[in-house]
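K.L.:
structure for this input, please:
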Amino acid sequence: MARGLVRTYRDLEVYRTAFAAAMEIFEVTKQFPIEERYSLTNQMRRSSRSVCVNLGEAWRKRRYQAAFIAKLSDCQAEATETQVWLEFSVKCSYLDTNTGRKLYKTYDQILGQLTTMIKTAPTWTTQ
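P.N.:
Here you go, the predicted model:
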């Protein structure tokens, strides 16, 4: 995630990790029961995708450090929400434990990267 190599939000390692995780969630939730379509399935897909969306918005708000940090904080909230949905998915036996653990750890990594970005916000912002 070296700043000198980042030109767009798509260049951020955290974005690439979050996007890949959201796509994996999309794939594994295809097997969830139909009765979960409008609750757990949609909510988990939405929150996982929202991490990426908020990263894109944060990137565009780099002009103002407070706005940048606020959007990164939204990313953290969505990543944590995704972790909660993953827990429910495993407990309801919709998702096998190994896949759930792997995805949960990926979101721990994402949360760590977001925390680092917040702590180093002055190096990312333009003012």
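
K.L.:
contacts and neighbour counts: CA atoms only from here.
P.N.:
OK.

K.L.:
which residues touch Asp74?
P.N.:
Val51, Asn54 (Cα atoms under 8 Å, 6 or more residues apart in numbering).

K.L.:
any idea which helix or strand comes after the strand or helix carrying it?
P.N.:
For Asp74, the enclosing helix or strand under DSSP states H and E is helix 65-91. Per DSSP H and E, the first helix or strand lying C-terminal to helix 65-91 is helix 97-119.

K.L.:
how far off centre is that next one?
P.N.:
Put simply, helix 97-119 sits 8 Å off its chain's centre (Cα atoms, centre = their mean, to the nearest Å).

K.L.:
alongside the first, I'd like the structure of this one:
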Amino acid sequence: MDKKYNDFRDMSVWQKAFALLVKVYDVCKHFPPEERYALTDDLRRAANSVVHNLAEGYGRFESKDKTRFYKIARGSSYEAMSQLLVADSQAYVNSKQSEELLNDYKQVVEEINALIYFLEK
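P.N.:
Purely as a prediction, here's the structure:
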């Protein structure tokens, strides 16, 4: 954690979360039309929330304030994971895609946890 970030885009966790956001948008393109304002919208919002709360947390000055946004990003990661499980159960994504995305979100959560731990200690 020695690296000083010049911008939130330099954060490894933000980069991973952004790459996941792009994957989520690609996956959602194949959801049925009746999910447009339901699961598709919910999954995209959760994926966006992860990325944007990491960026907002980066922009906060106080450690306590930063961790609040990182914790929201962590929660949104779990929300996206839950929604991916629903998509998998309805065969909107195949199990391989679902597992890959879930594993990617687990890695994001681990990095977010490390950030929170670092800031809170």
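
K.L.:
can you pull the TM-score for these?
P.N.:
In this superposition the chains share a TM-score of 0.96, using TM-score structural alignment, normalised by the length of structure 2; 121 aligned residues with a Cα RMSD of 1.3 Å.

K.L.:
what's the match for Lys106 of structure 2 in structure 1?
P.N.:
Aligning on TM-score structural alignment places Lys106 of structure 2 opposite Asp108 in structure 1.

K.L.:
just give me the neighbour total for Ala70 of structure 1.
P.N.:
Other residues near Ala70 of structure 1 number 15, with proximity taken as other Cα atoms under 10 Å.

K.L.:
quick one: contacts for the residue most central in space within structure 1?
P.N.:
Centroid-nearest residue in structure 1, with Cα atoms, centre = their mean: Val51, separated by 3.5 Å. Shown in contact with Val51 of structure 1 (Cα under 8 Å, 6+ apart): Ala18, Asp74, Cys75, Gln76, Glu78, Ala79.

K.L.:
for those residues, work out which two are farthest apart.
P.N.:
Spatial extent of those (Cα to Cα) is set by the pair Ala18 and Asp74 at 13.7 Å.

K.L.:
next, the buried residues of the helix holding Asp74 of structure 1.
P.N.:
Neighbour-count burial for helix 65-91 of structure 1 flags 65, 67-69, 71-83, 85-87, 89-90 (criterion: 16 or more other Cα atoms under 10 Å).
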